[in-house]
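sequence-free structure coming up:
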């Protein structure tokens, strides 16, 4: 089946969605240990969450980039995830979707969440012809994410290293078998209508 140009693919249950982030150990390790983000996690900064494991691997270099050595799987409530989508704005102006650039800028200024559709990645972290969601959370959305929506936080750095080692060894079949399953997320058109170019 051909993939649509933009789609949310995510590990999810009836009540939760798993997203990925990568942090320096002084943030990531306490977060995974305690199941909550530590005081060092700035609630007043924009934070980007990624439902795609491989896109996170692309972004953090399999957990090797400085300041991104600890890869976290953060399970959040579907209710919170969908709140963020309902209150989000596209991170770039899109002719035909926004009335004009000024209207988009005004929407962007007031939106607590931003959506980007970035090329999904394969096991070698090469871009694929379809895109996956990246969701930026600021202000109210970032605070809700950290203090209300988070259900669990798991350190998946060992998984990232194991998959990366298999990719380097050329065993893509074994590497693929370790990837988290990320089926299409059941987001209706009403949820994404303003967010898909």
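Received it, and whenever you're ready, just let me know what you need. None of the values given here were measured: they were computed from a predicted structure.

Going by C-alpha atoms from here, please, whenever you check contacts or count neighbours.
Noted.

Residue 187 - how many residues pack around it?
Number of residues near residue 187 (other Cα atoms under 10 Å) recorded here: 12.

Check residue 34 too.
When counting by other Cα under 10 Å, one arrives at 12 neighbours for residue 34.

Count the residues that sit near residue 40.
A total of 9 residues lie near residue 40 under the criterion other Cα under 10 Å.

Pull up the gap between it and residue 26, please.
In this view, residue 40 and residue 26 are 8 Å apart by Cα to Cα, to the nearest Å.

Same check on residue 50?
Taking Cα to Cα, one finds residue 50 at 21 Å from residue 26.

So for these two, which residue has more residues nearby?
Taking other Cα under 10 Å, residue 50 and residue 26 do not tie; residue 50 has more neighbours (23 against 14).

take a look at this one as well, against the first:
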């Protein structure tokens, strides 16, 4: 299936990161969010490793959530998790981590873009280690999400929203095995059945 021409690759990881870490986002209820920030761990009352927990590097997806946490982890931890993944829509053997390539949206989330952003589901066999050993820091960024929502409602343009709120840039993965596992270079979402 031919894809619409775009300067952006169909699958691309865009994230807020520096030399030491990458930031992913999660939404939680107030009780878990407060304790997670206070204790700087997700291993708090109410959090469970028994169900899949989804993380997203894409900020725009978090705007309408009640509480939003920015979770920093090392590059090696991020890529270690991805090495344990399989695509959600894959016919291959399922791994403890799931990867979905969801349609990216403009900063207001009102319009879909012709390329995809990664969403990562961490299964219970990995979630405990992730929560306990792989998180460097947790920050409550709910206020930023609320301000962005207010600016969207006030009619701020997509370009202005992007300039004010979107700090992501392309996150390069050089490991060829990992690129293949997450289908980073794929031009479509569904694998061809052999």
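Now that the structure is in, tell me what you want to look at. Note that the structure is a prediction, hence the values are computed from the model and not measured.

Which parts of the first structure are strands?
In the first structure, the strands defined using DSSP state E lie at 16-23, 47-49, 70-77, 88-90, 113-121, 127-137, 150-155.

of all those strands, which lies closest to residue 174 of the first structure?
Nearest of the strands of the first structure to residue 174 of the first structure, taken as Cα to Cα: strand 113-121 at 17.1 Å.

and that closest one, which stretch of the second structure?
With TM-score structural alignment applied, strand 113-121 of the first structure matches the range 97-105 in the second structure.

ok, longest helix in the first structure?
Looking across the first structure with DSSP state H, the single longest helix is helix 157-168.

Check the separation of the first and last residues in stretch 177-196 of the first structure.
End-to-end distance for stretch 177-196 of the first structure: 31 Å, by Cα to Cα.

Likewise for stretch 69-87 of the first structure?
End-to-end distance of stretch 69-87 of the first structure (Cα to Cα): 31 Å.

How about stretch 39-50 of the first structure?
Taking Cα to Cα, stretch 39-50 of the first structure runs 22 Å from one end to the other.

Stretch 9-22 of the second structure too?
20 Å.

could you give me the residues in the first structure that it aligns onto?
The aligned range for stretch 9-22 of the second structure is 4-17, by TM-score structural alignment.

Show residues contacting that stretch.
Applying Cα atoms under 8 Å, 6 or more residues apart in numbering, the external contacts of stretch 4-17 of the first structure come out as 18-19, 51-52, 75-79, 81, 117, 129-133, 151, 180-185, 187, 196.

now do 7 Å
Stretch 4-17 of the first structure is touched from outside by 18, 51-52, 75-78, 117, 130-133, 180-185, with contacts defined as Cα atoms under 7 Å, 6 or more residues apart in numbering.

Mark which of those residues are buried, thanks.
Burial by neighbour count, judged by 16 or more other Cα atoms under 10 Å, picks out 18, 51, 52, 75, 76, 77, 78, 117, 130, 131, 132, 133 from these.

got CSV for those, with distance to residue 140 of the first structure too?
Output for those, formatted as CSV (distance: Cα to Cα, whole Å):
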residue, distance to residue 140 of the first structure
18, 20
51, 20
52, 23
75, 19
76, 15
77, 16
78, 17
117, 22
130, 30
131, 27
132, 24
133, 20
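
with the residues you listed in mind, which one is nearest to residue 33 of the first structure?
residue 75 (14.2 Å).
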